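K.L.:
Prediction below, plus the sequence it came from.
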Amino acid sequence: MQERELTEESEPTTVVVIGAGPAGLTVANLLRRCGIDCIVLERRSREYVAQRQRAGIVESRAVRMFESWGLADQVLGGPPHDGILEFRVDGESHLVDDSDGSAGPGARLCPQQVLVQKLTTVHLADGGDLRYEVADVSLHDLTGDRPTVRYRSTDGTLHAITCDFIAGCDGDHGVTRTAVPDGVLTAHALDHGIGWLTVLADAPPPAHPLLAISPHGFAAHFPRGPHSSRYYLQCPPDDHPDAWPDHRVWDALRTRLADPALTAGPITDRESFRLRSLVHDPMQYGRLFLVGDAAHIVSPMGGKGMNLALYDADLFARAVRDHIRDHDDTGLRSYSQRCLRRVWNDQEFSHWLTRTVHDAGDDTASGAFLRNLALARLDRLFTSPTVAQAFAELMTGLEPPQHRPVPTGR
């Protein structure tokens, strides 16, 4: 220990942000807007992080959040989402307007890698401190007044950063959540028992984001750029991508999307995964605040994962700003409670939509009774303006009514 103290380079800052994905870079940019210094640590290279492809839609609420900080024009690439979502049930098309009709800008078609690249550019141009390829990150004295983050840089130098707060934005498998002592956090987990194959291809995008339901299984087709598409195919939970050669992928997509003329293209990426949901409660411990996937994982259905991370980042940055500028700790004390309220709201919506589109199709697992219940839910969505309005509000990320009790799960 004495040797480490003698060779360690020490420096202070206000906030250490661990992770340079959408959550971490949003936190860093918002803090810089407030004049609050921070250091961002990322274990991967800049090139790796910039090319990591995930979510594709920034919901209306998040677009308006970036606008409120004066960042929307700088960080949101891609065209506006036209507000139309297509459900194709047994080959029959149903168009649903998923804009909530409220004033202000709508959702944007902005793939994660585009958002990350732009957030990185803006942060560095603003003088931000962003350090890639750090190793051996460890967190210390989280319940003290000045916690410390230690890491090793690429040249082998040991560093120690003392700070006021730590933002854990390093995902489900990062180091920040594991730094919380056992028994402090309660993990609420759900395995949906569903597998997806996700495929990225250089192929024409659909006119509208498309969810297809049929006895052959669920499929989806989403735009990821002017000449790129992301596809999803329901598969057994433990399927391996090697079980899906190109010809099988395109045959399944043409069948499930009810589009025999679907244009194929070079497949640039494919992977399979189990649909799962996870919530950790609380989302803070001492001066460590968990942001995004470090605190919660949501099924991809409904596009809530990245948008929840952006919501967390906004609340955290405002809480730190209020603490420093106004000596007001209300936001810090209520951070976990406020975040979890939206998390459970979005988890419920994602679960509802996940069960509906899967139960309404292949009833091998769900059975005919649940299939008909799911089809009834879809029928209401397609025919009832009231149900369609509620669906649109949930899709766009409208704030849940404030008078409802906050679920804690404790």
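P.N.:
Cool, got the structure. Numbering: from 1, shown residues only.
K.L.:
Every contact and neighbour count from this point should use C-alpha atoms.
P.N.:
Fine.
K.L.:
ok, the residue most central in space within the chain - contacts?
P.N.:
Central residue of the chain (CA atoms, centre = their mean): Met306, 2.0 Å from the mean position. By CA atoms under 8 Å, 6 or more residues apart in numbering, the contact list for Met306 reads Pro22, Ala23, Ala55, Val58, Gly292.
K.L.:
again with Ala220
P.N.:
Counting by CA under 8 Å, 6+ apart, Ala220 touches Pro209, Leu210, Leu211, Ala212, Tyr231, Tyr232, Leu233, Leu257.
K.L.:
doesn't it fall inside a strand?
P.N.:
Yes: using DSSP: H, G, I helix; E, B strand; the rest coil, the assignment for Ala220 is a strand.
K.L.:
Distance of it relative to Gln74?
P.N.:
Using CA to CA, to the nearest Å, Ala220 is found at 30 Å from Gln74.
K.L.:
Surely Val89 is in contact with Gly217?
P.N.:
No: using CA atoms under 8 Å, Val89 makes no contact with Gly217, being 10.9 Å away.
K.L.:
in which helix or strand would I find the residue nearest to the centre of the chain?
P.N.:
helix 305-326 (DSSP states H and E).
K.L.:
what's downstream of that helix, the next helix or strand?
P.N.:
For helix 305-326, the following helix or strand on the C-terminal side (DSSP H and E) is helix 330-359.
K.L.:
try this one next to it:
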Amino acid sequence: MRTTRTQVGIIGAGPAGLLLSHILHLQGIESVVLERHSRDDVEAIIKAGVLEQGTIDLMNEIGAGERMMKEGFRHEGIILRFDGRDERIDFPSLTGGKSVMIYAQHDVIKDLIKVRLDSGGDIRFEAKDVSVYDLDTAQPKIRYRDKSGVVEEITCDFIAGCDGTQGICRPSIPAGALKVHERLYPFGWFGILCKAPPSSDELIYAMHERGFVLVSTRSPDIQRMYFQCSPTEKVENWSDDRIWAEFRARLATQDGWVPQEGPIFSKTVIGMRSLVVEPMRYGRLFLAGDSAHVVPPTGAKGLNLAATDAQILARALTAYFKSNRSDLLYQYSETALRRIWKATRFSWWMTSMLHTFPGTDEFQNRLQLSELNYVTSSRAGAMALAENYVGLPIE
């Protein structure tokens, strides 16, 4: 068995792990990133992305934003569609000039991997049988088997668990040390990718009695759209014709608007839940990203929360290594969770306002319409939505 040492061992080459590694590198702090998948597989995982203003700024600050700025779509608002009409929320006028960027998560991953490797970063793909131990000591360890089958042990000062909901870090924490808060939603999203021009210049969030619809975009000739469905829905039950008929019905407006249609080349069903783990630390293991929290995609917060976790944790680790301060490490979980719960609330609120729940009656429907009317007719209501959507500040 080979033994090596690093300052920060990072498990998971997702947004949280890669951002954390590169921010630390820029501060002169060494890290090793372990990822169980190959580079090709990691970069091929297709995920949509709406980047908050803070995430856009971070990508540029760390030298990873060049392609994003060229190929991403800057959106200065969203459209709320209900009662057959559109109401626009204008972000810059409500948030002091902030906006969002439509840029797929897998493209963010590609950019971060490239900037890490170009700067000499240590990313070890196809790391198998990863385990962590001695977490409550001053020298936590990671053990894994590399591509050639050699077992290696890495002694660290700290370990960052950025390996998502199916990773090994959170389950490695002793039973009873964490509290898990979870809310399962009684519906999912049926998502498609199609070859067609954009249906709208900005995202459309549509509330309809048949269920919610999101009209998004991917590129000038590939579009991404979703409609609310049962979480157990089978994609094979939906022909292209049936899908487009459903979109037309739910997106109908008084002025006769229709979506741009084209060949559908991807169909998937996404389950929806909210999950928050407290605390986000055990000993010298710190959780970040999806290993600590999951939000429904309605609020567009998943990737952005991972980026925030990375920044808060990097700030704490930098204070420790450069100034021998431990206070920010002790405060990491509390600081991160304050923003996570606000994003969880916003995602729940957007989801509750726009989706049709099983057993919904006319009273509930009128409440939802009233909420939408308030948000779109009150500057205070619109500002609350806008400032959450473009991203709340990091404490």
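P.N.:
Yep, that arrived. Please read all numbers here as calculations on a predicted model, not as lab measurements.
K.L.:
Quick TM-score on the pair, please.
P.N.:
Overlay of the two chains. TM-score (TM-score structural alignment, normalised by the length of the second structure): 0.94; 391 aligned residues with a CA RMSD of 1.9 Å.
K.L.:
sorry, back to before: with distance to Glu393 of the first structure as extra columns, can I get the contacts of Met306 of the first structure in CSV?
P.N.:
Compiled in CSV, these are given as follows (distance: CA to CA, whole Å):
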residue, distance to Glu393 of the first structure
Pro22, 23
Ala23, 23
Ala55, 19
Val58, 14
Gly292, 21
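K.L.:
Could you tell me where stretch 382-390 of the first structure falls in the second structure?
P.N.:
Under TM-score structural alignment, the match for stretch 382-390 of the first structure in the second structure covers residues 376-384.
K.L.:
which outside residues touch the matching stretch?
P.N.:
So stretch 376-384 of the second structure is contacted by Glu87, Arg88, Ile89, Leu94, Thr95, Tyr374, Val375 (CA under 8 Å, 6+ apart).
K.L.:
And stretch 58-69 of the first structure, by the same measure?
P.N.:
Identification of contacts with stretch 58-69 of the first structure by CA under 8 Å, 6+ apart yields 30, 33, 72-73, 76, 104-110, 306-307, 310-311, 314, 395-398.
K.L.:
Go again with 6 Å.
P.N.:
Ala72, Gly106, Ala107, Arg108, Thr396, Gly397 (CA atoms under 6 Å, 6 or more residues apart in numbering).
K.L.:
For that stretch, buried residues please.
P.N.:
By neighbour count with 16 or more other CA atoms under 10 Å, stretch 58-69 of the first structure contains the buried residues Val58, Glu59, Ser60, Arg61, Ala62, Val63, Arg64, Met65, Phe66, Glu67.
K.L.:
Which single one of the contacts of stretch 376-384 of the second structure is nearest to Ser347 of the second structure?
P.N.:
The closest of the contacts of stretch 376-384 of the second structure to Ser347 of the second structure turns out to be Val375 (CA to CA; 15.2 Å).
K.L.:
That closest one belongs to a strand, doesn't it?
P.N.:
No: under the criterion used here (three-state DSSP), Val375 of the second structure is helix, not part of a strand.
K.L.:
Report the two members of the contacts of Met306 of the first structure separated by the largest distance.
P.N.:
Val58 and Gly292 (14.4 Å).
K.L.:
The match of stretch 382-390 of the first structure: which residues count as buried?
P.N.:
Of all the residues in stretch 376-384 of the second structure, those buried under the rule 16+ other CA under 10 Å are Thr376, Ala382, Met383.
K.L.:
do the same with stretch 390-402 of the first structure
P.N.:
Phe391, Ala392, Glu393, Leu394, Met395, Thr396, Gly397, Leu398.
K.L.:
Next: stretch 369-377 of the second structure.
P.N.:
Applying a neighbour-count criterion of 16+ other CA under 10 Å, one finds Leu369, Leu372, Asn373, Val375, Thr376 buried in stretch 369-377 of the second structure.
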